[in-house]
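# Just to be clear, the model below is a prediction. Sequence and coordinates:
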Amino acid sequence: MTPSDMVLTPRGLRFGGLVYPCTIGKGGIYQDKREGDGATPVGVHRVVGMLYRPDRIPAPAPWAIPIGPRDLWSDASGQPDYNQQVCAPYDHSHESLRRADPLYDLVIILDWNWPDAVAGRGSAIFMHRWRRPGYPTEGCVALRPDHLARIAARIRIGTRLIVPAR
């Protein structure tokens, strides 16, 4: 581990000498992640991108990309663009990145099952805003908005998120 790593611990997300409370997937932490299981996958995951809602927040980092009205994320396991950002109209299963709620106002994209996705292994493992303390995600790591913004301003492409087996 290096000082720039983010490490998921039982107390929260350790980064930069601090521990930030966070929530994980409703399926817990799981070694054999599958699409729809709600689990946060064990492993060393690298930051590969950052998205934000420019109509709601300022750019969290110079390299962050704005989320547009047509931006989606494919969770269509049998499709060639599975676990990739796509644009509407899109006829296959997907998740909207431009949500009515604030969960995806800032999204840190991790390299889980990316860029060469294996069908059924799971998609869209992000770091994003939590709904409230203790409320689980569908497999992502979620944080308080100000903590997420603080972390986003200090990471870069390639920063590691380490999720140890419990």
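Happy to help now that I have it.
# make it CA atoms for all contacts and neighbour counts henceforth
Fine.
# Can you name the next helix or strand after the longest strand anywhere in the chain?
The strand of greatest length in the chain, counted in residues with DSSP state E as the criterion, is given as strand 43-52. Next along the chain after strand 43-52, taking DSSP states H and E as the criterion, comes strand 65-66.
# How far away from the center of its chain is that next one?
The offset between the C-alpha centroid of strand 65-66 and the centroid of the whole chain comes to 15 Å, using Cα atoms, centre = their mean, to the nearest Å.
# To what extent is the closest residue to His94 other than its chain neighbours buried, counted in neighbours?
Counting by Cα to Cα, 6 or more residues apart in numbering, His94 lies nearest to Ser74, which is 4.3 Å off, once chain neighbours are set aside. Ser74 is surrounded by 24 other residues when neighbours are defined as other Cα atoms under 10 Å.
# ok, Ser74 touching Glu95?
Yes - the pair Ser74 and Glu95 qualifies as a contact (Cα atoms under 8 Å) at a distance of 6.5 Å.
# Could you figure out how far the host helix or strand of Ile151 is turned away from strand 43-52?
With elements taken from DSSP H and E, the one containing Ile151 is helix 145-152. Using axes from the mean of the first three to the mean of the last three Cα atoms, to 10 degrees, one finds that helix 145-152 and strand 43-52 are set 110 degrees apart in direction.
# Which residue lies nearest the spatial centre of the protein?
Nearest residue to the geometric centre of the chain (Cα atoms, centre = their mean): Phe126, 0.6 Å.
# what sits against that residue?
Residues near Phe126 by Cα atoms under 8 Å, 6 or more residues apart in numbering: Val107, Ile108, Ile109, Leu110, Cys140, Val141.
# hold the first one in mind and look at this next one:
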Amino acid sequence: MSNVPVILDVYTPGTLFLAGVPFQCALGPAGIVLDKREGDGGSPVGAFPLRRVLYRPDRLEPPETLLPVYAISDRDGWCDDPTRPEYNQHIILPHVATHERLWRDDHIYDVIVEVGYNDNPPVSGKGSAIFMHVARAEYAPTQGCVALQLDDLLRVLRVCGPAAVLQINPPA
């Protein structure tokens, strides 16, 4: 692990490069989009900081990384309701707004990397819950996130620190 600036370069149709090494990844079904909107299925173009890592302590040890690490529980969620002040923020359940549960029966949120997209401050309707997380079987599309196989995600996180950036590049 180091605190050297790391750029995670993402290209369509689904490749993440770390120091020239390619990793297959899943993106949203709409591909990479220039003007992200809530629910459009697109992965947003831009350079975004990695905020922290969330993980399921009942399934994994804390990931090795220089990013802040937080163990989630069945009370953790993410607000996706653009009408609420909590929009695109971590919330504790139960919650009155529409939200995504972070504690899932499948394994895609066993490790979540909170991506600094539309969060400083959140703009209503510009998209929420853009994460890096574990890919589904056969790299099925996400809802706009970047998803890698668990081993690849853990490998990438080992070299990420506070200066790491997820660079989602526009289609050629």
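The structure has been received and is ready for your questions. Keep in mind that this is a model prediction, so the values were computed, not measured.
# How close are the two chains, by TM-score?
Overall, the chain-to-chain superposition scores 0.94 on the TM-score scale (TM-score structural alignment, normalised by the length of structure 1); 165 aligned residues with a Cα RMSD of 1.5 Å.
# In structure 1, point out the residues matching stretch 74-82 of structure 2.
Across structure 1, the stretch matching stretch 74-82 of structure 2 (TM-score structural alignment) is residues 69-77.
# And the contacts of the matching stretch?
35, 81-89, 92-98, 119-120, 122-124.
# Can you turn the buried part of those into a ChimeraX selection?
Taking 16 or more other Cα atoms under 10 Å as the burial criterion, the selection of buried members of the contacts of stretch 69-77 of structure 1 in ChimeraX is written as:
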select :35,81,82,83,84,85,86,87,94,95,96,97,98,119,120,122,123,124
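# Name the nearest of the contacts of Phe126 of structure 1 relative to Cys22 of structure 1.
If you rank these by distance to Cys22 of structure 1 using Cα to Cα, Val141 comes first, at 6.7 Å.
# Pretty sure that closest one sits against Lys26.
No - with the criterion set as Cα under 8 Å, Val141 of structure 1 and Lys26 do not qualify as a contacting pair; they are 10.6 Å apart.
# between the two, which one's more packed in?
Val141 (23 against 17).
# Now which residue in structure 2 aligns to that one?
In structure 2, Val141 of structure 1 lines up with Val146, judged by TM-score structural alignment.
# next one: Gly120 of structure 1
For Gly120 of structure 1, the aligned position in structure 2 is occupied by Gly125, per TM-score structural alignment.
# Next: Arg131 of structure 1.
Under the alignment defined by TM-score structural alignment, Arg131 of structure 1 corresponds to Arg136 in structure 2.
# what separates its match from Asp106 of structure 2, distance-wise?
With distances defined as Cα to Cα, to the nearest Å, the gap from Arg136 of structure 2 to Asp106 of structure 2 amounts to 9 Å.
# any residues in contact with both of the two?
Counting by Cα under 8 Å, 6+ apart, Arg136 of structure 2 and Asp106 have no shared contacts at all.
# So the two - more neighbours on which side?
For Arg136 of structure 2 against Asp106, the residue with the higher neighbour count under other Cα under 10 Å is Arg136, and the figures read 18 against 8.
# ok, and the closest non-adjacent residue to Asp35 of structure 2?
With Cα to Cα, 6+ apart as the criterion, Asp35 of structure 2 has its nearest non-adjacent residue at 7.0 Å, and that residue is Pro44.
# Show me what that neighbour lines up with in structure 1.
Aligned partner of Pro44 of structure 2 by TM-score structural alignment: Pro41.
# Neighbours of that match, how many?
Going by other Cα under 10 Å, the residues that sit close to Pro41 of structure 1 add up to 27.
# do the one 3 residues further on as well
The burial count assigned to Val44 of structure 1 is 17, neighbours taken as other Cα under 10 Å.
# Would you mind measuring from it to Gly68 of structure 1?
For Val44 of structure 1, the distance to Gly68 of structure 1 (Cα to Cα) stands at 29 Å.
# Kindly report the same for Gly134 of structure 1.
29 Å.
# now Glu138 of structure 1
Distance of Glu138 of structure 1 to Gly68 of structure 1, computed by Cα to Cα: 23 Å.
# do Ile108 of structure 1 as well
With distances taken as Cα to Cα, Ile108 of structure 1 is found 16 Å from Gly68 of structure 1.
# try Phe15 of structure 1
Spatial separation of Phe15 of structure 1 from Gly68 of structure 1 under the definition Cα to Cα is 30 Å.
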